[in-house]
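Participant: with the input below, show me the fold.
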Amino acid sequence: MKRILISVFCTVLFISNGFSQALEEKQRLKYEAEMEQKKKEYITDFVATLKVDDFQKEIIVQSMESYFEEYQKINMLSLRDFERKAYVQKLDDTHFSDLKAIVSEENMEEIMDAVKGKWDPKEAKKKKKKRKKKN
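Facilitator: Predicted structure coming up:
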């Protein structure tokens, strides 16, 4: 009788543990999908504010997406803070070198601000409304 109770208890314990892991996996996947959607919205909103042609916009979008992927890989390496900063600085210096050739210096500064998180979409909307009111 004791063996049966112990085996039932262990079985219930392992099954519930399996369900909780499956639930955590679903939540993690949902969170990743949500973050991917927010990243795409951020990039498209930012690129819409730039004064460049469609070809340049597409290149900027691709460059920013690849930058964020590389940045995520650096963060997943679990490096020390100073090592991570060095890798990020190297990424900043080298990643957008091709883009610098086709985009103006002002737009390049805006892109770097957006990549660093200094671009505020609300502020951009306010500026756009001000321009429309002036015209």
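Participant: every contact and neighbour count from this point should use C-alpha atoms.
Facilitator: Noted.
Participant: ranges for the strands of this structure?
Facilitator: Using DSSP state E, no strands are found in the chain.
Participant: now do the helices in the chain.
Facilitator: 2-49, 54-76, 81-95, 97-102, 105-116, 121-134 (DSSP state H).
Participant: the longest one vs helix 54-76, what angle?
Facilitator: Relative orientation of helix 2-49 with respect to helix 54-76: 150 degrees, computed using axes from the mean of the first three to the mean of the last three C-alpha atoms, to 10 degrees.
Participant: now the angle from helix 2-49 to helix 105-116?
Facilitator: Here helix 2-49 points in a direction 170 degrees away from that of helix 105-116 (the same axes, to 10 degrees).
Participant: the inter-axis angle of helix 2-49 versus helix 121-134?
Facilitator: Note on geometry: by the same axes, to 10 degrees, helix 2-49 and helix 121-134 are set 30 degrees apart in direction.
Participant: so which elements touch helix 2-49?
Facilitator: Judged by 3 or more C-alpha pairs under 8 Å, 6 or more residues apart in numbering; DSSP states H and E, helix 2-49 is in contact with helix 54-76, helix 121-134.
Participant: got it, and the fourth one?
Facilitator: Judged by 3+ C-alpha pairs under 8 Å, 6+ apart, the packing partners of helix 97-102 are helix 54-76.
Participant: would you do the same for the sequence below? I want to compare the two.
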Amino acid sequence: MSAEVQMSAEVRVDTHAHIWGPAMPFWSRAWKRPDYAYTVETYLDTLDASGVDFAVIAAASLFGTYNDYVIRALRQHRRLRGTVIVDPEIGMYDLEACAATGWWGCVCSFSTPTCRISLPTAIIACSTGCATWTCMSM
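Facilitator: Here you go, the predicted model:
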């Protein structure tokens, strides 16, 4: 599918998918460790075969705060948007750098009793390009 998609009366969007490569670093507390890859290329082939125009890649918690695979996919494929997983201590400038890559949301997690990102930081992050903000404890 070309980078330019003609808008029609019906636009199909997959709103939650995970991709991963063959040698990605697993988070030390990952509850599952797939021994196969599901690459962005495989995923795009699936989208095309299913007639899906756009998609949101959700960073998989199995890989902790390793977001490189999502960010590379977003940079290479304009039809994709994504979320990243961040450490609760992340600062405003790091959030802005993530937002510049095309992510639309982030999750802060990893055994924190509460999300420690301050509300002003979250508001700044969202004003720089993210559409969602979720804090959760694992």
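Participant: now what about the TM-score between them?
Facilitator: Remark: TM-score between the superposed chains equals 0.26 [TM-score structural alignment, normalised by the length of structure 1]; 55 aligned residues with a C-alpha RMSD of 4.1 Å.
Participant: kindly reformat the helices of structure 1 as a markdown table containing mean neighbour count.
Facilitator: Putting these into a markdown table (neighbours: other C-alpha atoms under 10 Å) gives the following:
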| stretch | mean neighbour count |
| --- | --- |
| helix 2-49 | 12 |
| helix 54-76 | 15 |
| helix 81-95 | 13 |
| helix 97-102 | 12 |
| helix 105-116 | 15 |
| helix 121-134 | 11 |
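Participant: buried residues in the lengthiest helix in structure 2?
Facilitator: In structure 2, assigned by DSSP H, the helix with the most residues is helix 40-50. Along helix 40-50 of structure 2, these residues count as buried under the neighbour rule (16 or more other C-alpha atoms under 10 Å): 40, 43-44, 47.
Participant: which of these lies closest to Tyr69 of structure 2?
Facilitator: Of all the buried residues of helix 40-50 of structure 2, Tyr69 of structure 2 sits closest to Val40, with 8.7 Å by C-alpha to C-alpha.
Participant: and that closest one, how far from Ile57 of structure 2?
Facilitator: Counting by C-alpha to C-alpha, to the nearest Å, the separation of Val40 of structure 2 from Ile57 of structure 2 is 9 Å.
Participant: in JSON lines: the helices and strands packed on helix 2-49 of structure 1, plus distance to His95 of structure 1.
Facilitator: As requested, these are exported to JSON lines (distance: least, C-alpha to C-alpha, whole Å):
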{"stretch": "helix 54-76", "distance to His95 of structure 1": "7"}
{"stretch": "helix 121-134", "distance to His95 of structure 1": "23"}
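Participant: Val115 of structure 1 is nearest to which of the ones you listed?
Facilitator: So among the helices and strands packed on helix 2-49 of structure 1, helix 54-76 is nearest, using C-alpha to C-alpha, at 7.3 Å.
Participant: just give me how far that closest one sits from the chain centre.
Facilitator: 9 Å (C-alpha atoms, centre = their mean, to the nearest Å).
Participant: name the helices or strands packed onto that helix?
Facilitator: Counting contacts by 3+ C-alpha pairs under 8 Å, 6+ apart, helix 54-76 of structure 1 is packed against helix 2-49, helix 81-95, helix 97-102.
Participant: quick one: contacts of it?
Facilitator: The contact list for helix 54-76 of structure 1 (C-alpha atoms under 8 Å, 6 or more residues apart in numbering) reads 43-44, 47, 84, 87-88, 91, 95-96, 99, 102-103, 115.
Participant: try it again at 10 Å.
Facilitator: 39-40, 43-44, 46-48, 50-52, 81, 83-85, 87-88, 91-92, 95-96, 98-99, 102-103, 108, 111-112, 114-115 (C-alpha atoms under 10 Å, 6 or more residues apart in numbering).
Participant: one more: stretch 94-104 of structure 2?
Facilitator: Surrounding stretch 94-104 of structure 2, the residues in contact under the criterion C-alpha under 10 Å, 6+ apart are 56-58, 67, 70-75, 78, 80-84, 86, 92-93, 105-106, 121-122, 124-133.
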